[in-house]
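> got a structure for you, letters missing:
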């Protein structure tokens, strides 16, 4: 199991590791926890769920303990080793499959997937293409549009092209985007760097926040509709992918579903699963979720986020490694659909093994 990483979502990945370590079927799987520090070192971690518990007062992280995990060489070798802090090298066993529960850059963007493809190591979750596409919201929207999947109207602004508030506002107006706008980094997740802009006076600050995470930023038109999400799972073998029951993010006093509301216990938001929807609405969300998954050559899993507008569902984004803590929407949707958290973890691993 691989977690942590160099992105701004390091702590969320670490918290997910705590949930997975607690729930994984120990009768079937022997877990080797490999953490990636914020500096990018691969270290052998403790197999202790409590060490990585989701605590808003003290978010978990991978700390460099001096060990270094030595990955197998290519040509079919799968032996994993560790060099301890005192220089001793130990064999850890043969790797059957890697479960990368990484979020953000250097984990959810196709880079780690390409690394394991090069080493010929089977791994769970998305592949290189779908991970890279869905990590970059600009290109994800282009791929979805090409497949006829509706997305929220947007413009993309780049720091290299100026990226100042006046030019960005002019681009948004020329694209016909109505206020409010959501300003978000193109390649970040967990709502990191996202701001809601009610009028143009707030745009400069929102761009500054987003550009702190990425040099490419999207300005999206705020859509009016219910925020619903559905989980998608690849099926082993030739069986088609399937979608969970939808869940809903209900905002009571919070402006949008931000990082605090998702992970820090912030007030003003409720995660409801299953959502109170008609059978037709559920079918429409599930069908479009599967269409979106296919449009990006989805593999393994994804959470598809929608706005359910009066004109029908509109895709906001896909996450190829969605929040996977026990309180996250993706597991909640599958639990509501009749699957346990432990069985969901097993399914991801089994699908990767079947693909290998």
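Received it, and whenever you're ready, just let me know what you need. This is a predicted model, so every value here is computed, not measured.
> drop to CA atoms for contacts and neighbour counts, all remaining ones
OK.
> on contacts alone, who are the packing partners of whatever helix or strand residue 353 lives in?
In this structure, residue 353 sits in helix 341-355 according to DSSP states H and E. With contacts defined as 3 or more Cα pairs under 8 Å, 6 or more residues apart in numbering; DSSP states H and E, the packing partners of helix 341-355 are helix 10-23, helix 329-336.
> quick check: buried residues in whichever helix in the chain runs longest?
Looking across the chain with DSSP state H, the single longest helix is helix 279-295. For helix 279-295, a neighbour-count test (16 or more other Cα atoms under 10 Å) marks 282, 285, 286, 288, 289, 290, 291, 292, 293, 295 as buried.
> Throw those into a markdown table and include distance to residue 264, thanks.
Shown next, in a markdown table, are the buried residues of helix 279-295 (distance: Cα to Cα, whole Å):
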| residue | distance to residue 264 |
| --- | --- |
| 282 | 29 |
| 285 | 28 |
| 286 | 29 |
| 288 | 30 |
| 289 | 28 |
| 290 | 30 |
| 291 | 32 |
| 292 | 30 |
| 293 | 29 |
| 295 | 33 |
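> run a quick neighbour tally on residue 258.
18 (other Cα atoms under 10 Å).
> so what's it up against?
By Cα atoms under 8 Å, 6 or more residues apart in numbering, the contact list for residue 258 reads 190, 191, 192, 194.
> second structure for comparison follows:
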């Protein structure tokens, strides 16, 4: 869906719509070319990123105010609109969602474990071999209660943003069991090492099954 994809591409708009639907998001600020950075409002560490980009390009983790301006300039190489968000302390998780109507299918929840730094994707020379600082586990090592909460939250995000067909909803699971939105990818990868098909496979749907269902959903959408 073009409208929802455009909405989800802008993380600040994604967060605003999600918050309006009662879904938790990080505290965040946006900075355009003519705006002053709200340094007096920030609690470090923060992530500075292009508001409308992906795959962690232009993203910096900032722990000190003196490093903030440089991180903003890095993000501005990719987008004139910059997002500054407070770091969420928790486990990075994701959920694959598929469907057009009220009945949505979710895959197994996955989990990202970091050895250092922050999660980056598609920046390796050989991504099929995995990341140099992270490992993705499917299914996630979380409780059944947390798993259900993550899947329900992912579906709520999907509906609130008007997604259709498929999306991967990225979230944080905090130590106290709270689920916080991280972002939404409305056109996730379908390679053998991509997260979306791996989550669906773990839930019993092969990559071929997923593609067949997506074609059917697309055809059904055209006939509306």
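Everything's here; your move. Note that the structure is a prediction, hence the values are computed from the model and not measured.
> which helices and strands does the longest helix of the first structure pack with?
helix 137-146, strand 226-233, strand 242-243, strand 301-309, strand 312-319.
> ok, average deviation of it from the second structure?
Once the two models are superposed, helix 279-295 of the first structure sits on average 0.4 Å from its counterpart in the second structure (mean Cα distance after the TM-score superposition for the first structure).
> angle of that helix against strand 312-319?
40 degrees (axes from the mean of the first three to the mean of the last three Cα atoms, to 10 degrees).
> where in the second structure does helix 279-295 of the first structure fall?
The alignment of helix 279-295 of the first structure onto the second structure (TM-score structural alignment) spans residues 144-160.
> re earlier: among the helices and strands packed on helix 341-355 of the first structure, which is nearest residue 135 of the first structure?
With Cα to Cα, the closest approach to residue 135 of the first structure among these belongs to helix 10-23: 15.5 Å.
> can you check what angle separates that closest one from helix 341-355?
Using the same axes, to 10 degrees: helix 10-23 of the first structure against helix 341-355 is 100 degrees.
> what packs against helix 10-23 of the first structure?
Counting contacts by 3+ Cα pairs under 8 Å, 6+ apart, helix 10-23 of the first structure is packed against strand 2-4, helix 341-355.
> repeat that with 10 Å
Applying 3 or more Cα pairs under 10 Å, 6 or more residues apart in numbering; DSSP states H and E, one finds that helix 10-23 of the first structure makes contact with strand 2-4, strand 34-36, helix 341-355.
> could I get those as a markdown table with distance to residue 147 of the first structure and mean neighbour count?
Putting those into a markdown table (distance: least, Cα to Cα, whole Å; neighbours: other Cα atoms under 10 Å) gives the following:
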| stretch | distance to residue 147 of the first structure | mean neighbour count |
| --- | --- | --- |
| strand 2-4 | 33 | 27 |
| strand 34-36 | 36 | 26 |
| helix 341-355 | 25 | 18 |
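> the ones you listed: which one's closest to residue 334 of the first structure?
Counting by Cα to Cα, residue 334 of the first structure lies closest to helix 341-355 out of those; the figure is 7.6 Å.
> in the second structure, what residues pair with the closest one?
Using TM-score structural alignment, helix 341-355 of the first structure pairs with 207-221 in the second structure.
> give me the contacts around that stretch.
Contact with stretch 207-221 of the second structure is made by 1, 98-101, 164-166, 190-192, 196-201, 205-206, 222, as judged by Cα atoms under 10 Å, 6 or more residues apart in numbering.
> count of neighbours near the residue mapped onto residue 182 of the second structure from the first structure?
Matched by TM-score structural alignment, residue 182 of the second structure corresponds to residue 316 in the first structure. Neighbouring residues of residue 316 of the first structure were enumerated by other Cα under 10 Å; the total is 21.
> any idea how far residue 149 of the first structure is from residue 316 of the first structure?
The gap separating residue 316 of the first structure from residue 149 of the first structure is 10 Å, by Cα to Cα, to the nearest Å.
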